[in-house]
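Colleague: Next comes the sequence, and after it the predicted model I'd like to discuss.
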Amino acid sequence: MDRPCRPVNESSAWRPADRRLGLALAGGLLLLAGCSVFDAPVIQRGNRLTEDQLKEITPGVQTRTDVQALLGSPTQSSTFGDPVWYYISSRTRTRPGRELSVTDQQTVVVEFDPRGVVTRVRTLGDEDGRPVAVVARETPTPGNDRTLLQALFGNVGRIGPGASIPTSPGAPGAGTGR
């Protein structure tokens, strides 16, 4: 018979290779379980309007006061005058080391006529947005362009116990030794 034989003294404990494999598996399971723990929570920003709330607004009938009572104060109103109200909301996540990510954005536009009566209600989607090109130019600031070393060591010796602070002749305390 070709059966492997074991010494009588050998215990059934794990061998070092089996122990390392078990520790690696346990560590991997902990890492997988931790992925959901450290996921950034979803944050609701703004007043999220439902379809039922929007159906309650009837163009040509309701006024600004009615809309404010139904939907609350607008997030933004138009820049010139007050004929358009915007209700903006979004769901965001802030992950460590990354930019803020917007997962779902809703913009509801309520337009009014000069009398303050609702003329139109519409919801804007992603297709209504326009891409904005960011300009990389910087506005120059007047003054000295100092290096880091000049900024760190520029005042060494200027202010101290023996340094004198110049005063103008008409300033209070000038020439009195105070």
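Modeller: It's in. Please read these numbers as outputs of a predicted model, since none were measured by experiment.

Colleague: rest of the way, CA atoms for contacts and neighbours
Modeller: Noted.

Colleague: how close does the residue nearest the centre of the chain get to Arg45?
Modeller: The chain has Leu100 as the residue nearest its centroid, 4.6 Å off, counting by C-alpha atoms, centre = their mean. Applying C-alpha to C-alpha, to the nearest Å, the value for Leu100 to Arg45 is 12 Å.

Colleague: Presented hereafter is structure B, for comparison with structure A:
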Amino acid sequence: MRQFSRQSRSGRILLGAGLCALLLGASGCSRIRTHQGYQVDKLLVDSVQPGIDNRASVEGTLGRPSFVAQFGDQDWYYVSRDMRSLAFSNPKPVSQTVLHVRFDAAGNVVAVDRMGLEQVAKISPSGDKTPTLGRHRSLFDEIFGNIGAVGAGGMGGAGGGSNTGGGPNGS
């Protein structure tokens, strides 16, 4: 009877260790959710009105933009994105909001546009090489291909001209 209780105790310990290992292994496969950029507050965004607000009131209401237009400061962008990934896989966008506030020359709001996830471009490269234009040269062609080309006639080197005199016409 004593041996039976030892075996059942060791069986319970082994079962407990197996369950702990299973839980630790499953926790590594959890979903990871991240937020990037501006925290969108729908009430604040809806309060920005064209013709009423200006740069100062928009900055007071929404804060500094995520980025300003490249040429001039007539366009402000507030970008917000939620991403999701599983363990070590590539993250995928779940939702995205781009708030585009346009100003006129006087600094008054002209329009407020909202764009969503439909603006995300999915790029899938083809193959492991980038196609390029031009000649296909091997490593040895690149290293030894210019031997003899230095100073060749017509290449701006010293060896191709028939100008032997001191003047511009050879005199």
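Modeller: Nice, I can see it. Because the structure is a prediction, the values reported are computed rather than measured.

Colleague: care to give me the TM-score?
Modeller: Put the two chains on top of each other and the TM-score (TM-score structural alignment, normalised by the length of the second structure) is 0.58; 136 aligned residues with a C-alpha RMSD of 3.6 Å.

Colleague: re earlier: does the residue nearest to the centre of the first structure really touch Thr94, like I thought?
Modeller: Yes. Shown here, Leu100 of the first structure and Thr94 form a contact pair, counting by C-alpha atoms under 8 Å, at 4.9 Å.

Colleague: Just the buried positions in stretch 74-91 of the second structure, please.
Modeller: Neighbour counts over stretch 74-91 of the second structure (16 or more other C-alpha atoms under 10 Å) mark 74-85 as buried.

Colleague: now do stretch 94-112 of the second structure
Modeller: Buried residues in stretch 94-112 of the second structure, counted by 16+ other C-alpha under 10 Å: 96-103, 108-110, 112.

Colleague: Could you work out the most separated pair of those?
Modeller: Largest separation among those by C-alpha to C-alpha: Gln96 and Asn108, giving 26.2 Å.

Colleague: thinking again about what came up before, which residues do Leu100 and Arg45 of the first structure both contact?
Modeller: In terms of C-alpha atoms under 8 Å, 6 or more residues apart in numbering, Leu100 of the first structure and Arg45 are both contacted by the residues Thr92.

Colleague: residue boundaries of the strands in the second structure?
Modeller: 31-37, 67-68, 75-86, 92-103, 109-115 (DSSP state E).

Colleague: Format the ones you listed as a markdown table; extra columns: distance to Glu59 of the second structure.
Modeller: Shown next, in a markdown table, are the strands of the second structure (distance: least, C-alpha to C-alpha, whole Å):
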| stretch | distance to Glu59 of the second structure |
| --- | --- |
| strand 31-37 | 16 |
| strand 67-68 | 12 |
| strand 75-86 | 10 |
| strand 92-103 | 11 |
| strand 109-115 | 12 |
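
Colleague: closest one to Gly51 of the second structure among those?
Modeller: Of all the strands of the second structure, strand 109-115 sits nearest to Gly51 of the second structure, with 5.7 Å by C-alpha to C-alpha.

Colleague: Scan the first structure for its longest helix.
Modeller: Ranked by residue count and defined by DSSP state H, the top helix of the first structure is helix 16-37.
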